[in-house]
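Undergrad: how would this look folded up:
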Amino acid sequence: MAAILSALDSTTTTSTNTTATTTRTTSACQKLVPQCCSLACFHDGISQSSLGRSKSSVSEINNNNNSNNNSNHNMTDCNVEIPGTSQRRFRHSRENVADHYRMRLVVPLLLRWSMLAVVLVLLRGRNLAMVMVNHRPTYQSVGSIPQLWLVKDIRKTVLKDKHPWLFDRAVRGTPDVPAGGVVGVAWKKETLAFGFYDPTSPLRVRLLSWPKDGEAHPEDQRWLRQRSDDAAARRQGDSLLRCCTGVRLLNGEGDWMPGIVLDAYGSTGVVAFDGEAAEAFWRPRLPDILAAFAAAGFVLSGVLKKGGGELVWGTPPPEGSAVFEENDVKYEVDVRRGHKTGFFLDQRENRRLLRKMAAGKEVLDLFSYTGGFAVAAALGGASRTVAVDAAGPAVRACRRNYELNGLQAEVIEKGQGLGLSTSQHQLYVADCWEFLDEACRRGDSYDIVVVDPPSMAPKEQLRNKALKAYIGLNKGALKILRPGGLMISCSCSSHVTRGDLLQVVQEAARQAGRAVEIEAEGSAGSDHPARRGFPEGDYLQALYVRVLSS
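TA: Model prediction:
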């Protein structure tokens, strides 16, 4: 390369150079031009029309070359035989040769510099280079702990926000670790956090501890004791739970213990593991967790696994449903086959508020399940309560909850129609959308309507469909509210934000032709903590919407 550049520089000398210098330049050009022409043909492609000149053109060029051989002109004729062109010749001036072949050198020089830049990048990111060469993810170990690597720099999410979830697209590595095994998560040479690994789930790692904060390793008993003691102390010091025997003891990510939920109904516990990896990690640690809660006054005799009632720890509870108390209201709960862990404990505070404002009011509870809102309103002095749910077993359990609290309620089975019952407390087995349409046609009206549907957006792809359904429900509820009436509109999906629900209410009010105002907002109970940096944990939204008299 240095020789080529030196030779090319020599071709730029002016016409005042001596004859000897011209001769040396001509000789160097004759040596280099075939190489450069070949390079140019391959890199830039000299046109076939240039290489395929007619025989007469070639002859004319040769004649002109012969006539100028003995001339003292300052032009240098470079007669070059290009392989495969059968005596085809080019003639270039000294200046044109230099300009022409300098351009032919630009591309290879740029290629070389680009290759050098790539090499430097790969040398700096040795791990990335290893992945590119081997075409498979890799991992390293910190001591005996396998180490996964972040695909891109999301240290703010991991270290500052401390979001507990890392999806498969965010990390690289295929460590030989079973589901629930502890792994480290690193960026370059720095280990950022530790979590348990799930090789089959899109949610690949749930983060547990952060060494920069001085936290113990998750396999250290001190880490588990600290997490359990913190969760137990939070419930022990909560004045809102003093009149409750139905309590969420562990709220997963909200208590910095992702993948596990533990609810207590009296002395019976129900545990929910979010996947096989979560169960593999948490189940062996459950006895130590329960010991921490027992020391804080939350003593359980047995713990069942959600969905099926498998005994996980202790002695099995009696057959049938368990009973617990919430602010002097008694509820029956199916701890073996009920929704969630058997009851919607997260709505405790909203039930308490409804009971305070229900006196003398007619209250409609849509999607009532086992009657949490309806029973609270009845005990609060409601003049009439109506509970509606499509599941017959849930409606009959609702009646038992009325009876537990000394109240009588009538069950109206599906198809029997509205307006036939004269009972103070009526329980309908019916589709809620159909019930609202029929009530609107009949001209029925209520003072308070609770709209608390199950999650209609369990994943992001269903969000838009869910919002349309929410609008329809809220519109129907607003239509049958009396002037000055109150709608309690709820959503329990993390994919539907508080802002989404506000827009739903605004659109429903517009379609229903009602003027409304937001009187208050509600959320999950205090035993369902949500932590900063994890918005998915703030899943329960409740809006208290007042219909204006005008």
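
Undergrad: from here on, just use CA atoms for contacts and neighbour counts.
TA: OK.

Undergrad: after the longest helix seen in the chain, which helix or strand is next? Please name it.
TA: The helix that spans the most residues within the chain, counting by DSSP state H, is helix 94-124. Heading C-terminal from helix 94-124, the first helix or strand you meet, by DSSP states H and E, is helix 126-134.

Undergrad: so which elements touch that following helix?
TA: If you count contacts as 3 or more C-alpha pairs under 8 Å, 6 or more residues apart in numbering; DSSP states H and E, helix 126-134 packs onto helix 94-124.

Undergrad: for comparison, sequence B:
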Amino acid sequence: MNSDFGRFFCYNLDMKKIIVKAQAAKRLKNGYPLIVAEDLVEEGVLEGFVAIYDQKQQFIGKGYLSKQNKGMGWLLTNRDEPINQAFYEEKFEKAKTIRDSFFSDQQTNAFRLFNGEGDGIGGLTVDFYANYAVFSWYNPFIYLNKLEILTAFSNIYPEICGIYEKIRFSNQDNIESQFVSGQRASEPLIVTENGVHYATYLDKGLMTGIFLDQKNVRGALADGLAAGKRMLNMFSYTGAFSVASAFGGSIQTTSVDLAKRSLEKTSEQFSVNDIDPATQKIYVMDVFGYFGYAKKKELTYDLIVLDPPSFSRNGKKTFSVAKNYGELVEDAIDILDDFGILICSTNAANVSRKKFHQLVSSALTKKNVHFDIFQEEHLPKDFHVAETFPEGDYLKVLFVKIRK
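TA: Prediction:
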């Protein structure tokens, strides 16, 4: 691996001064953590720790600059304090205290330990998988401080068995995932959530096999929402929603995803819960193609989950939540039984909660059906969101009862 990624940065010597514009200064003084290019008075992007001042030379706080898919830097503190191991330990300790109840939950042992800017360090998340930690680094500079951060983490979490990492920015070695320290996890590592088992792989690319932010939705399915229903899971990935539904008493589940691996992965998830995959239906095909197939075969469902990626391309056809989610809803209505339930979900950052409501409601109105949004989910509590950064609550899920 590139030696730069292992460097230990001296936070005092590298602390540079930047000036931000008036509107940005007001936001940052109120604790808004994200810094974007338009905030800076001087052009020319630098990378590293920064002391932030307004145009009247008043101190605002300290943070760092480093390009990532979300902005170009983060405010870490409004105090004039060093950003060092003790600083990181304080953040990890506070985050651990917030999640105290999760460690004693006998039904769940996979959750988020540290949620980036929500817990005070933008650009870094840490997930807990049955006593293993998975770090996700979102920009080069936070990764350069890896050794100090990992030391701080290990001091607060001495009980962690092993650490893995996901590198979610471009690097010259093209590394996405790797084991870091401690003992290696079994493959698969079986975790439990709401009493349901899931097979996870901590060192197989950027994804582990389960999206932890959908815990509450899977919980609703496992707790009886899917009981007695024929359930359709579109964009099913490893079939986690399907497994939760089967666990919760669904008559039968149908999982549809274009990725070839989805057949093997979904079958595995059923098997680790002692559910015979042969009793369920798993299709490897284009989701929009399946709508046509289901209509032709006169297949209908009592419950349909729509959780597409924010953007995807299949051949010449592209899908984006902002432009095409309404079409997805309309197609689902055609194969949903009367008094059926739609679970509409997205993590698209460019679609606000209000806009998502409009996309879903407009599509249902166009189909001339009566509907009731009877439940709404945000991120679960372990995905701690800062009050000063509400857009950090990116997950939007609507539970909709349909009457035709």
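
Undergrad: quick one on the thing from earlier: give the aligned range of the longest helix of the first structure in the second structure.
TA: Per TM-score structural alignment, helix 94-124 of the first structure has no counterpart in the second structure.

Undergrad: equivalent analysis for stretch 478-497 of the first structure, please.
TA: Counting by TM-score structural alignment, stretch 478-497 of the first structure corresponds to residues 333-352.

Undergrad: can you give me the end-to-end span of that stretch?
TA: Terminal residues of stretch 333-352 of the second structure are spaced 23 Å apart (C-alpha to C-alpha, to the nearest Å).

Undergrad: same deal with stretch 209-222 of the first structure?
TA: 12 Å.

Undergrad: buried sites along that stretch?
TA: 209-210, 216-218 (16 or more other C-alpha atoms under 10 Å).

Undergrad: out of those residues, which sit inside helices?
TA: Checked against DSSP H, those include nothing in helices.

Undergrad: using a markdown table, lay out the residues you listed together with distance to residue 243 of the first structure.
TA: Converted to a markdown table, those look like this (distance: C-alpha to C-alpha, whole Å):
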| residue | distance to residue 243 of the first structure |
| --- | --- |
| 209 | 34 |
| 210 | 36 |
| 216 | 35 |
| 217 | 37 |
| 218 | 34 |
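
Undergrad: which members of the residues you listed are the farthest-apart pair?
TA: 210 and 218 (9.6 Å; C-alpha to C-alpha).

Undergrad: overlap in contacts, those two.
TA: residue 194 (C-alpha atoms under 8 Å, 6 or more residues apart in numbering).

Undergrad: ok, and for the match of stretch 478-497 of the first structure, which residues are buried?
TA: Quick answer for stretch 333-352 of the second structure (16+ other C-alpha under 10 Å): 333-337, 340-349, 351-352.

Undergrad: superposed on the second structure, what's the mean shift for the longest strand anywhere in the first structure?
TA: The residue-count maximum for a strand in the first structure (DSSP state E) belongs to strand 481-491. Average distance, strand 481-491 of the first structure versus aligned residues of the second structure after superposition (mean C-alpha distance after the TM-score superposition for the first structure): 0.7 Å.

Undergrad: from the contact counts, what lies against that strand?
TA: Using 3+ C-alpha pairs under 8 Å, 6+ apart, strand 481-491 of the first structure is in contact with strand 446-451, helix 463-479, strand 541-547.

Undergrad: let's go with 7 Å and repeat that
TA: Judged by 3 or more C-alpha pairs under 7 Å, 6 or more residues apart in numbering; DSSP states H and E, strand 481-491 of the first structure is in contact with strand 446-451, strand 541-547.

Undergrad: all set, thanks.
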